[in-house]
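S.K.: here is a sequence with its predicted model. Questions after.
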Amino acid sequence: MTDDATPRADGNDVDAPIKSLGTTFRVVDELKRNDGGRVTEIAEETGLSKSAVHKHLATLVAHGYVVKDGDRYSLSFRFLDIGGYVRAQFPRANVIKTKVQELATETGEVAQCMTEQSGKSVVLYRETGTNGVPTRTRPGKRMFLHQTASGKAILSQLPRERVEEILDQHGLPRATDATITDREELFEELETTRDRGIAYSLGESTRGLYAVAAPMTKPDGTVLGAFVVSGPTHRMRGQPMDEEYPDLLLSLVNEVELNIAHS
């Protein structure tokens, strides 16, 4: 056994994590969190030695995942290549991209398609309409499912046991005063969402931002993700949230689901 491996109690270290690889990802995460950094800065933030940080950075540079400018390091576009490849594997990704663009154009707001992985919501595609406001989301961004309309749309299609697992893993952290932080309250809303086919977020992830979403499923009922439209409260409340956008989303989702079913 090498020094990089962490032995298990039964003596079988086949599935044990590799410490050095874990350290590499800590360095990568730190570069992302701070938009790059120097060896000393990364060492201070991670608690790693400067020599360890330097070795991992040198390896990442050698493999093209990090670029160096003077004494400062940053993540490279190699990650964009990997992310693009991963996203392209999603069912009918090209169709979904087009539909998100159409949704943003028609509503003038921010339109997105989200999916779930490891108990969190992941942005697959995001487009901004002519009136769209800046938000914290971008392709690849992960968020808590219970805080967003798209996340609740996805949760509404999952078995209760799976939802319980997600809540056990991630909890119900609060983003704003409107965020649901009680399990039973969340399950009640998920039941309502399942019945009407539409989920809402009323300032629950970002204060002053409303959103409406519809889940997208495979022919066998497995949830694939959700389409969502979001915008400032004063433009979203009333008719857009109650009728216009729900009808638009349900129609769009139906098209995509049919496309997936017959592909």
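M.R.: Received, thanks.

S.K.: every contact and neighbour count from this point should use C-alpha atoms.
M.R.: OK.

S.K.: was I right to think residue 114 contacts residue 229?
M.R.: No - using C-alpha atoms under 8 Å as the test, residue 114 is too far from residue 229 to be in contact (11.1 Å).

S.K.: who's more crowded, the two?
M.R.: In this view residue 114 and residue 229 are compared by other C-alpha atoms under 10 Å, and residue 229 has more residues nearby, 32 against 28.

S.K.: tell me the secondary structure at the closest residue to the more buried one other than its chain neighbours.
M.R.: Closest residue to residue 229 in three dimensions, ignoring its sequence neighbours and counting by C-alpha to C-alpha, 6 or more residues apart in numbering: residue 111, at 4.6 Å. Applying DSSP: H, G, I helix; E, B strand; the rest coil to residue 111 yields a three-state assignment of strand.

S.K.: and here's the other structure:
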Amino acid sequence: MSGPQSVDRALALLDAVADAAGPVSAKALARRVGCSLSTAYHLLGPLTERGHLVRGPRGYALGPRVPALHRSFQRQLGVHSAVGTLLSQVRRATGAETYFTAYSDGRITVVDTTAPPADDGHPFPPGPETRAHATAHGKVLLAQLPRAARRRYLTDHGMARFTARTITDAERFESEVTGVRHRGVAVSVGEADPHYTCVAVPLPGTPGRALSVSLPRAAFLRRRDEVTGALALAATAFPTVPE
């Protein structure tokens, strides 16, 4: 196997290992991506040699190259040391998990978070944000785009319904982001996850970047003004991300 299909299969194997709870055997990986065992071994070899994967007694796991790729990804998005400090400060001030999210080239990504890596139940893990229209950080970032670019994003990514509260109508979403621009803050109460509320603000001077927190709906209803105020204050104090 060679060419684009082999590249696609290799990336599918890497994704399968990343999505697994622990090491995965070559046989299980072959089943998951729909290829023969010999093809799986053929593609797993280079991934292991390059450090993207490691092979142990129980199967394949992510390798030492992965953290370096994540650091490079953050650097290219302008994530400097102040971002980590900012997230920690907001976490302490609000008691809520905090996120740094970015829009780039038609994609929205949760780049960094205070949520523990082992917290699989958390609603907004790092990585591609596939529910942007239903999240506060997604609303903030989409509100910054020209209308045509925003419509194109929604057309490309869809407006799936995740809960009864999810906005799935494009015109209603336009009204929502108009309010976000006017208020300078976005709120998603159970739109992406029925149990969580997400609150987000843009980072001044850094287009395409948002700061957000998530907390259980009941806690948000009790502490709405406190949480929103702390988030807005932290964003205002954040230094401009250098080009």
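M.R.: It's in. Please read these numbers as outputs of a predicted model, since none were measured by experiment.

S.K.: what residue in the second structure is paired with the residue nearest to residue 229 of the first structure?
M.R.: Taking TM-score structural alignment for the superposition, residue 111 of the first structure sits opposite residue 98 in the second structure.

S.K.: quick one: residues contacting its match.
M.R.: Contacts for residue 98 of the second structure (C-alpha atoms under 8 Å, 6 or more residues apart in numbering) come out as 87-88, 90-91, 113-115, 211-214.

S.K.: any idea how far the residue of the second structure most remote from its centre lies from residue 26 of the second structure?
M.R.: For the second structure, the largest distance from the centre (C-alpha atoms, centre = their mean) belongs to residue 38, which lies 34.0 Å off. As judged by C-alpha to C-alpha, to the nearest Å, residue 38 of the second structure and residue 26 of the second structure stand 9 Å apart.

S.K.: immediately after the helix or strand residue 115 of the first structure falls within, which helix or strand?
M.R.: Secondary structure assignment for residue 115 of the first structure, by DSSP states H and E: strand 110-117. Remark: after strand 110-117 of the first structure, the chain's next helix or strand is strand 120-128, criterion DSSP H and E.

S.K.: that following strand vs strand 110-117, what angle?
M.R.: With axes from the mean of the first three to the mean of the last three C-alpha atoms, to 10 degrees defining the directions, strand 120-128 of the first structure sits at 160 degrees from strand 110-117.

S.K.: which residues are contacting the next helix or strand after strand 120-128 of the first structure?
M.R.: Per DSSP H and E, the first helix or strand lying C-terminal to strand 120-128 of the first structure is strand 142-144. Under the criterion C-alpha under 8 Å, 6+ apart, residues 119-123, 151, 170 lie in contact with strand 142-144 of the first structure.

S.K.: and if we set it to 10 Å?
M.R.: Contacts to strand 142-144 of the first structure, defined as C-alpha atoms under 10 Å, 6 or more residues apart in numbering, come from residues 114-124, 136-137, 151-152, 166-167, 170-175, 205.

S.K.: now do stretch 94-101 of the first structure
M.R.: Residues contacting stretch 94-101 of the first structure (C-alpha under 10 Å, 6+ apart): 87-88, 90, 93, 102-103, 105-106, 110-113, 124-129, 227-229, 252-253, 255-256, 259-260.

S.K.: the same query, at a cut-off of 6 Å, please.
M.R.: Stretch 94-101 of the first structure has contacts (C-alpha atoms under 6 Å, 6 or more residues apart in numbering) with 111-112, 127.

S.K.: which SS state does residue 198 of the second structure fall under?
M.R.: For residue 198 of the second structure, the assignment made with three-state DSSP gives strand.

S.K.: assess the claim that it and residue 214 are in contact.
M.R.: Yes - under the criterion of C-alpha atoms under 6 Å, residue 198 of the second structure lies in contact with residue 214, with a separation of 4.3 Å.
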